[in-house]
Each structure stands twice: as C-alpha cells, then as structure tokens.
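Engineer: Curious how this folds, go ahead:
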Amino acid sequence: MRAAKAVVAAFAVIAMIGAAWFASGWWGSADIDEDTTVIVRSGSTLTSVANMLEEDGLIGSADAFLLRAKILGSSDPVKAGEFALPAEASPATILDTFQHGDVIRRFLTIPEGMPSILVYEKLMAEDLLTGQIDVPTEGSILPDTYDFERGESRAAVLARMQDAMTAYLAEAWKKRDASAAVDSPREAVILASIVEKETGVPRERRMVAGALSNRVRIGMMLGADATTIYPITKGKPLGRRIRVSELRDPNPYNTRAIAGLPAGPITNPGREAIAAVLDPAETKALYYVADGSGGHVFAETLDEHNRNAAAWRKLRRERGEM
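Structural biologist: Down below sits the predicted model:
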C-alpha cells in the first residue's frame, strides 16, 4: 500500500513538474531579445505565423507554440498587419498581440494647398506603401493627416483621401450661406483652390473669398497669378517671374486673360478655404495687394488699390526686392 501511494505521489510530482514546464513555456519569455516588429500577411493562419516566428528565431519551436496555443490560448483568429512585440515577450503575449493587439499605424500628411502632382510624388516616395497610382484629379483630395499600414496599397490610401473630400464637400455644401457666389460644389472647390493660393493667413481667408466672390458676381477677371502659373507647372513653383506672354495667354486657367472661374481647381484646398468660399466675408472689396507683413490690404475702388499697390512696390524697393 505504501509503495502504491509512493508511486502515485511520484506521478503527481512528475505531473506537476510537467504542467509547470508546459505553462512556463507559454507564459515565460520567448526568444525576443529586443523590441521587434512583425508583419502578419493577409490570409495568414496561426500555423503559418508560428512557422514564421520559428524561422525568424523569435520562438524555439512552432510545434510547441501551436500545442500550447491550442490548450492555453484563445481560439480567435490572428489579424493581418504590423505588430510591435516587446523584448522578452512570452508566447502568450505574442499570440494575444496577433489576435487582439493594435496594428501599427503610420501617418502621411497632405498640407492645405498641396497640388495633386505633389500628392502623387509624396505617395510614390513612401516606401512602406505598395502599388502604382496615377496623378489624382486636382481638387479631389482633402488635405489632412492620414494613417496607413505597412504594405498597404497607394491606391487604397488615395481613395481614403478622395472619399474624405467627397464627404466633407457634401456636408459643407449643405451649410453654405446665401452669399456664396458659387453655383455647385465643383465651383466651390475651384474658387477655394484660388483662395488657398492667394493667402497663407488663416484669418484672411473669408475676406479674400469675399473679394473674389464679388468679382465672380460682376463677371470681373479674378486676376490671380496662381491660375496663370498652373497650366505651366501643374501647381509646382514656377521658379521665375511670370512672362508677359503668359499673363496674356487666353488659356482656360488664366484669370488674368479670361473672366470668371478657371477651368478647374489649381490645387487641393483645405476645409477652411472651402468654408470661406461657402460663407465669404461681407465686404465691398474688389481688390487686394500684399501689405508686407504676410497679409493683404483690401480696397473697394481701383484708385484706392493703385495707391496700395504703389505703397507695396515702394516697400519692396526699400527692401531691395525690386
């Protein structure tokens, strides 16, 4: 009897030791010496992930990992994406991260007034994105900061940018003021793209929109240099002064040669520029010129504007800019 009890006790001790060993292999540290990022590809199974971890030297055995996961882990599927694993993470932590952890997100910012050719170049220069895209339609992108995952397609990120513009424009159009001089959301984007280029001072947007809206209403040329430059550079800096021949060129974008709005947007305007066009400042101003401090001085009459322009030229000469 004593011998039998001793055998049972021995087996119990062995079982406890085995269980402890089995558990320690799950909740103890794996083979991750430093913080590591791991990419789980779309369509991966737990088996394929375990094999990948073994190949990368992050766990000792895929089979042991799978056995412990089946008995001690969750049965939830693994997610696709890039994950951060801390140094000395346990197999239990690894599995939980792949099943329930946050995917690492990266960010790409499109500033207000960035033309589509530069958006295209920025997306193509992001090495963590994949695939090809064409230069997007001007004015179709809402400037903002967008998150993305490593390996995501450029087309998918671009689609989010364009969907954001569509959604914002639809909502903003519903809230437009009766004073807006544009007749459609597209016209709003066109005029907002000019406002975006005409002033870099946020507090001036509605005033610039007001002056330009006044010109639109009476059929006056908008006279915006940025529209003259756009067909030449597609929104990139000109890098020189505009030629007289370019100012006189009656192409459908050149608002120094044709009346009304240009044929299309000249950049991707932001929310505030669009909002300014849909609710412009109440003003009689038709003219504005730089004031030397980054902003503009506005005028209702041509005589007043000419005096303001003369003062601006005098200031530039004093600064040695002319």
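Engineer: use CA for all of it now, contacts and neighbours both
Structural biologist: OK.
Engineer: what's the burial count for Ile218?
Structural biologist: With neighbours defined by other C-alpha atoms under 10 Å, the count for Ile218 comes to 10.
Engineer: actually Ser184, sorry about that
Structural biologist: Ser184: 10 neighbours (other C-alpha under 10 Å).
Engineer: Please report how far it lies from Ala257.
Structural biologist: When C-alpha to C-alpha, to the nearest Å is the yardstick, Ser184 and Ala257 sit 23 Å from each other.
Engineer: now swap in Lys314 and tell me
Structural biologist: Counting by C-alpha to C-alpha, the separation of Lys314 from Ala257 is 27 Å.
Engineer: Would you do the same for the sequence below? I want to compare the two.
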Amino acid sequence: MSLLKKCVIAGATLVVLAVAAGFGVYRWANSPVALASPQLDVTVKPHSSVRGVTAQLIRGGVPVEPELFVIMTRVLGLQTQLKSGNYEFKAGITPYEVLQKLARGDVNEYVATIIEGWTFKHMRAELDSNPALKHDSVGMSDADILKAIGVPPDAPGVMAGNGEGLFFPDTYLFDKDTSDLDVYRRAYREMQLRLAEAWNGRATGLPYRTPYEALTMASIIEKETGRATDRPLVAAVLTNRLRAGMPLQTDPSVIYGMGEGYNGHLHKKDLQTDTPYNTYLRQGLPPTPISLPGVASLQAAMNPAASPALYFVSKGDGSSIFSDTLGDHNKAVDKYIRGQ
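Structural biologist: I've put the predicted structure just below:
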C-alpha cells in the first residue's frame, strides 16, 4: 500500500473518530445527569475556576463528567462567565443545561420578609425560623447582634442595649446558608440610609433633637395607624403635644412597655402602671423606638400635617377622627368608642 493511500486512510479514520467523539460529547451533554436526589441545592463559591466549579458540582451531587464538562465550557467560551451562588438542580437536567444555568447566574435566591410595625423581637423570631439561613445569632443578646454587625458603640441603640427600630422592614433576598447576621447588617444599613434621607428632608421646627428621636416618633406613628393618609395627621397630634408639654398618651407605647404582660387587652390599671414606656405617666418620647417603622411613617414623622389637632380616636374602620379641643375629642370618644 502506498504512503499516500495510508495517509488518506489514516485521515479518514481521524475524521470518523472526531465525528464519533463529537457525537458522543453531544449525546452526553444532552442526557440527564444522575443527580444524587431528585432535587438538590449546590453552592458555587466565588472566584472558582472551571475545574473548581466542576468539583463543587460533583461534591454537591451533580456528577458531571469532569473532563467533558471542562471541554464543553471552553468550546462554548463560557469559562469566564460561570457565576457563584446557590443553585437548585432537579431531576432531568442535562450537563448542557447545568452549564447554561451557571452562565446565566440563575441562582436559587431565598427571601426573608420583615413587616412594617413588627418589633425587633418579632424580626428575630422570623429570621430564627428561616430554614435557609445560617443562624449565627443564636444565643446572642440584642446588644451582641448590634456589635457583631458593626454598629458604632456610641450609637443610641447600642447605648440602650436595644435594637428596636434600627432595622428597615423589607424583603431581603439571599443565597442559602447566608449568615443571619448578614441580613441584620443589610437591614440596619438600609434603615440608616432611609432615616438619613428623611432627616435631611425634614420640616423646620420639629421637636426632635436627633434622628434617633425622630425614629422613635416614626415607630409610634407606625403602630398608631395603618392608614397612609392618617399618618401625617397622627404625626401632627404627637408633635403638637410635645411642643405643648403634654404627655403623648399613646397606647402602643404602653403596650410595648408591658412586654409579656400584655394579653391583648389594655385596662385602666395598665395606663396607671409606670414603665419607661408609659406615655400617660411620663412626658416626652419613650426611651427607644417601639417598632420597625417603614418609609411612610418616617416621612410623616419628619413632615407632619399642618394641623392644630391635639387629639385623635379610632373610628373602628382603620381610620381616625382628629380634634383640636378636648371637648370635641370627648364627643368623638362617646360616638366611636362608647357608641353614645
């Protein structure tokens, strides 16, 4: 056999082998991966190489063929596009789909929702019960958490040993096994940002010396009404009372001061029992916020309505009626509370 003929045969054989190999890779890339379980989560660490990502997939229960996965990634030019994060994989997914998911950054994000008006205690309970978080704050006091997330030691909340009001109520997205301290840190920074924005846009002549006092007022407004249109009027009543040297007489602050002693009903004796938060017996603002206020309450505290009202009472439908004089207020109480 001539040398030319041998070369032709060898070349043809290589082409056949290449085609066969290509077909084999294609078939592998589009065949379901035998996952360790029908549904699982795998975390890809930041700054991982292609081989590092492949190893993390295999350890996590996604047994892709290492060399083929690396080759496929490089052939498609995706080696610099694989993104870190927590990914969810379900039965039936193929190596190609795994790669595309990583390149898109289609991470499996979890959520923690903190509701406006919740107390910090409620927020802690919510995060403690979130199964996707890493619970590093277990056993920590409120003061320990504030220290752990970097709140300055001279900040009012730290000095009071109380995290109330310092965290912004919102929905926070995170990867699985994120530390709960990271969520606290983000919520704290968000509240600092929102509070600073509101403080910078405040009206003149407000009876607050510091942003923390304004935050405390916002927390009371948050608990006093859920109706957005009433918040500036509630703020007007409370700021008018502060200016006049009148006690605030807000039930939510009394309830907060009762702690576990509150059973869902507020009685006359409760209003007559002294605590640092009893605004019937003590003038001025309570020593700390009493809830986690949202943006609307922050804005209301910084920009109360232009009203001389000194009193308000709930009408029973979520709204309130506001009065300038005690006589008018008593009439409103008779009508809406006593039903007279």
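Engineer: Compare Lys314 and Ala257 of structure 1 (neighbour count), which wins?
Structural biologist: Ala257 (18 against 14).
Engineer: The more buried one pairs with which position in structure 2?
Structural biologist: For Ala257 of structure 1, the aligned position in structure 2 is occupied by Leu281, per TM-score structural alignment.
Engineer: OK, contacts around its match?
Structural biologist: Pro247, Leu271, Gln272, Asp274 (C-alpha atoms under 8 Å, 6 or more residues apart in numbering).
Engineer: Can you add secondary structure and give the residues you listed back as CSV?
Structural biologist: As requested, the contacts of Leu281 of structure 2 are arranged in CSV below (DSSP: H, G, I helix; E, B strand; the rest coil):
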residue, secondary structure
Pro247, coil
Leu271, helix
Gln272, coil
Asp274, coil
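Engineer: Show me how to select, in ChimeraX, the buried members of those residues.
Structural biologist: For selection in ChimeraX, the members of the contacts of Leu281 of structure 2 meeting the burial criterion (16 or more other C-alpha atoms under 10 Å) are listed in this command:
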select :247,271,274
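Engineer: ok, of the contacts of Leu281 of structure 2, which one's closest to Trp199 of structure 2?
Structural biologist: Each of the contacts of Leu281 of structure 2 was checked against Trp199 of structure 2 using C-alpha to C-alpha; the closest is Pro247, at 23.8 Å.
Engineer: my read: Thr199 of structure 1 touches Gly295, true?
Structural biologist: Yes: checked against C-alpha atoms under 8 Å, the pair Thr199 of structure 1 and Gly295 is within contact range at 7.1 Å.
Engineer: Could you pull out the strands in the stretch 51-200 of structure 1 for me?
Structural biologist: For the stretch 51-200 of structure 1, the strands defined by DSSP state E, counting those that start in this stretch cover 81-85, 106-109, 145-148.
Engineer: which of those is buried the deepest?
Structural biologist: Highest mean neighbour count among the strands of the stretch 51-200 of structure 1 (mean count of other C-alpha atoms under 10 Å): strand 81-85, with a mean of 19.
Engineer: gap between Gly257 of structure 2 and Ser219 of structure 2?
Structural biologist: Remark: distance between Gly257 of structure 2 and Ser219 of structure 2 (C-alpha to C-alpha) = 14 Å.
Engineer: Show me which of the two is the more surrounded one.
Structural biologist: Neighbour tally, Gly257 of structure 2 and Ser219, criterion other C-alpha under 10 Å: the higher count belongs to Ser219, 29 against 21.
Engineer: doesn't Thr288 make contact with the more buried one?
Structural biologist: No: under the contact definition of C-alpha under 8 Å, Ser219 of structure 2 does not touch Thr288, with a separation of 9.2 Å.
Engineer: joint contacts of the two?
Structural biologist: The overlap between the contact sets of Ser219 of structure 2 and Thr288 (C-alpha under 8 Å, 6+ apart) consists of Gly165.
Engineer: on that earlier part again, looking at the strands of the stretch 51-200 of structure 1, which is nearest to Ala3 of structure 1?
Structural biologist: Ranking the strands of the stretch 51-200 of structure 1 by their distance to Ala3 of structure 1 (criterion: C-alpha to C-alpha) puts strand 81-85 first, at 49.6 Å.
Engineer: distance from the closest one to structure 2 after superposition?
Structural biologist: Following the fit onto structure 2, the mean deviation recorded for strand 81-85 of structure 1 is 2.6 Å by mean C-alpha distance after the TM-score superposition for structure 1.
Engineer: Which elements pack onto that strand?
Structural biologist: Using 3 or more C-alpha pairs under 8 Å, 6 or more residues apart in numbering; DSSP states H and E as the contact criterion, the elements in contact with strand 81-85 of structure 1 are strand 36-40, helix 91-100.
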